[in-house]
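*Asks:* this is the structure alone, sequence omitted:
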């Protein structure tokens, strides 16, 4: 689709060539890297960009999504979550979505569905290994490429789930592909993605839903309260799909089990020429490559010299300065991350670019910062847990806070229970505690009491430091910058009176926390004082 008058022409150095599609989270555009590789650039819509909580989660999800690596996923290539309108870029995948393929060609043969099950389960395993849950897995978020299915859009629903839009009652996700626990407000973990994978595979094999049709409320009621109707599902696929659709999350197979079971139903694997797809789809794949008229012209390399120039002796005078280069770089970003990956297909007509319903890729949440092998704080006595560097301020060190701290709360008590995976984040109104395991993985402070041994860790260990003394914003900031903790802190090394300073990733919120109670039950009680950076 050609760009309209309200579409931007560039995003952070990416020259936009066409609009690929859009949805509730933003619009997607076609661009190219300096090496003429196609990329999809997604720009978040303004209402979400204006929401501070969305930005906070989106920033973290970009960070963790860049770590997702898997053949059947489309990781993030480049992003700027702090731009006036946040954006991200992925490489472009030439191929239709599963939703489009089924709508145009009907149900897919069982071997193709088995390939989709196996590949998508492997992709979800990669996503889950990074601490993410997709939350919006559906046929529109599976691209059918020549070399196999590609899972996209893992996680933007997670950021939107915390925005003011959803807090005001909007629904995030696609009701027809939600798990029961997602609908009822329960804990959403990897098993929710398995349920959605089962519904997606059933749709691919039959062309309809296992819970019938109708409005969103009726569908969600049936998903929670009735059993799936698997009539019409091929016999070889029915047992595996049925296991994925068990109501209780614990009863569903893991992605690894799905990959193994589905792999047994097919011979060989996806090839680079699309032979895993039925012929009716495989013959259309060439039409999803961007047309030449949308590509930037190739750069002309400088001609190679035929012979080295003769040495003319030392220079007789200084070389005149020719001034800085003029004009913008020809195409693409000036400093993009080189994390190339497949992304997003549109079928292009011979003359104009026509939208083929590209699903939007974004990022997900839930990052796990594991303790490093060189953990200096595992025993922590040398690192100063409960006896770290002094918080005496150095007036010679300017900080982003500039000495002008705005205290937002003081000595607010909070507790982390001794079960599950609780966490606490430090915002403008004080500590916010969660006991949702997936939520806690993006908390500023995380507690893993059931590990052996139990320990605490921080979302970013480079933004936390053990300290002594009373709360002091400027000294707290400087301690973090000069003596960041490395890794985690074992439960046994935590003493009443242990203190930390924690700076969030945007460096807009700073917290001083002190352990006040450590009962034998394993719970941890803290008190927190927090500051906000002044406006710049």
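*Replies:* Done, it's in. What you see is a predicted model, and the numbers here were worked out from it, not measured in a lab.

*Asks:* from here on, contacts and neighbour counts on C-alpha atoms
*Replies:* Fine.

*Asks:* what's the end-to-end length of stretch 145-156?
*Replies:* End-to-end distance for stretch 145-156: 22 Å, by C-alpha to C-alpha, to the nearest Å.

*Asks:* for comparison:
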């Protein structure tokens, strides 16, 4: 793909749930003072109803005032494909950093993602796709990106609609089996991500990236396990995030507790 609408793609940036990312030159009509932007093109079919729903979600997302959220710029539809552009951060993400962050910086990025989630929750939004690949790095810490729009295009999402099955370890099992996305589901994701950042492993061990169905089976059949090498305060926070939904900390409380680890 060479581009979409008036975005000229420079190179691919990778793929994510239900879509591909591209580095693109900023079209002249876009009123931001940058040379490049990141563009995500969703692979899900974009009907007019889904397009309007996704634009409403992005508009609400962009209205949330938080320095810990990546700014979306624009959205459109071409040949049945929905796309949106956002600011480009060249340092990469926690999943694929340009330079591996120091442990304290990685924890700080997770805490910043929690602050972003807290701002979304206060505005009545749920992110739905918090994972290392959606926590972008900057000199100031972390920025949460990529609102889970794939679920906007597949309402009533269950196991088969979650996209890349090798990322199911970050999804609240209640959602995987048909439950609704709620703020507590984002907190589950934050806890799993903190565990991986600090221990280097997931709460289900190292899942088989090449076999998504096996990964899914393990997540649904095995209780999450907290690495015994984690410092007690970190283990306590992760455990609280993996507890019953009604007893989990808020995203704001998670951020405050995580701040003490750096």
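*Replies:* Received, thanks. Owing to the predicted nature of the structure, the values given are computational and were not obtained by experimental measurement.

*Asks:* let me see the TM-score of these two.
*Replies:* TM-score of the superposed chains, computed with TM-score structural alignment, normalised by the length of the second structure, equals 0.82; 249 aligned residues with a C-alpha RMSD of 2.8 Å.

*Asks:* tell me the contacts of residue 109 of the second structure?
*Replies:* 135, 137, 141-143 (C-alpha atoms under 8 Å, 6 or more residues apart in numbering).

*Asks:* closest one to residue 164 of the second structure out of those, please.
*Replies:* residue 135 (16.9 Å; C-alpha to C-alpha).

*Asks:* what do we get in the first structure for that closest one?
*Replies:* Here residue 135 of the second structure is matched to residue 142 in the first structure, going by TM-score structural alignment.

*Asks:* show me what contacts its match?
*Replies:* 97-99, 149-152.

*Asks:* among the residues you listed, which are in helices?
*Replies:* Among these, the ones falling in helices (DSSP state H) are 98-99.

*Asks:* what kind of secondary structure is the closest residue to residue 183 of the second structure other than its chain neighbours in?
*Replies:* Spatial nearest neighbour of residue 183 of the second structure, chain neighbours left out: residue 126 (5.6 Å); criterion: C-alpha to C-alpha, 6 or more residues apart in numbering. Here residue 126 of the second structure is recorded as coil under DSSP: H, G, I helix; E, B strand; the rest coil.

*Asks:* ok, now how distant is residue 126 of the second structure from residue 74 of the second structure?
*Replies:* Where residue 74 of the second structure is concerned, residue 126 of the second structure sits at a distance of 20 Å (C-alpha to C-alpha).

*Asks:* then residue 114 of the second structure?
*Replies:* From residue 114 of the second structure to residue 74 of the second structure the distance is 24 Å (C-alpha to C-alpha).

*Asks:* so where is the longest strand belonging to the first structure in the second structure?
*Replies:* Counting residues, the longest strand found in the first structure (DSSP state E) is strand 406-416. Under TM-score structural alignment, strand 406-416 of the first structure has no counterpart anywhere in the second structure.

*Asks:* tell me which other helices or strands that strand touches.
*Replies:* strand 430-434, strand 524-532 (3 or more C-alpha pairs under 8 Å, 6 or more residues apart in numbering; DSSP states H and E).

*Asks:* how about whatever residue of the first structure lines up with residue 67 of the second structure, nearest residue that isn't a chain neighbour?
*Replies:* Superposed on the first structure with TM-score structural alignment, residue 67 of the second structure falls opposite residue 71. Take residue 71 of the first structure and drop its neighbours on the chain: the residue closest to it by C-alpha to C-alpha, 6+ apart is residue 123, 7.3 Å away.

*Asks:* residue 196 of the second structure now?
*Replies:* residue 202 (5.0 Å).

*Asks:* for residue 97 of the second structure, see how far away the residue most central in space within the second structure is.
*Replies:* For the second structure, residue 130 is the residue whose C-alpha lies nearest the centre (C-alpha atoms, centre = their mean; 3.2 Å). Using C-alpha to C-alpha, residue 130 of the second structure is found at 16 Å from residue 97 of the second structure.

*Asks:* please identify the most buried of the helices and strands packed on strand 406-416 of the first structure.
*Replies:* Comparing those by mean neighbour count (mean count of other C-alpha atoms under 10 Å), strand 524-532 comes out on top with a mean of 22.

*Asks:* so it corresponds to what in the second structure?
*Replies:* Using TM-score structural alignment, strand 524-532 of the first structure corresponds to no residues of the second structure.

*Asks:* who does that strand touch, helix- and strand-wise?
*Replies:* Counting by 3+ C-alpha pairs under 8 Å, 6+ apart, strand 524-532 of the first structure packs on strand 406-416, strand 430-434, strand 509-517.

*Asks:* which residue sits closest to residue 215 of the second structure, ignoring its sequence neighbours?
*Replies:* Spatial nearest neighbour of residue 215 of the second structure, excluding adjacent residues (C-alpha to C-alpha, 6+ apart): residue 207 at 5.4 Å.

*Asks:* what residue of the second structure is the furthest out?
*Replies:* Outermost in the second structure, C-alpha atoms, centre = their mean: residue 28 at 28.7 Å.

*Asks:* circling back: between residue 114 and residue 74 of the second structure, tell me which one has more neighbours.
*Replies:* Neighbour totals were compared for residue 114 of the second structure and residue 74, and residue 114 leads with 30 against 15 (other C-alpha atoms under 10 Å).

*Asks:* residues near residue 41 of the first structure, how many?
*Replies:* There are 31 residues near residue 41 of the first structure, going by other C-alpha under 10 Å.
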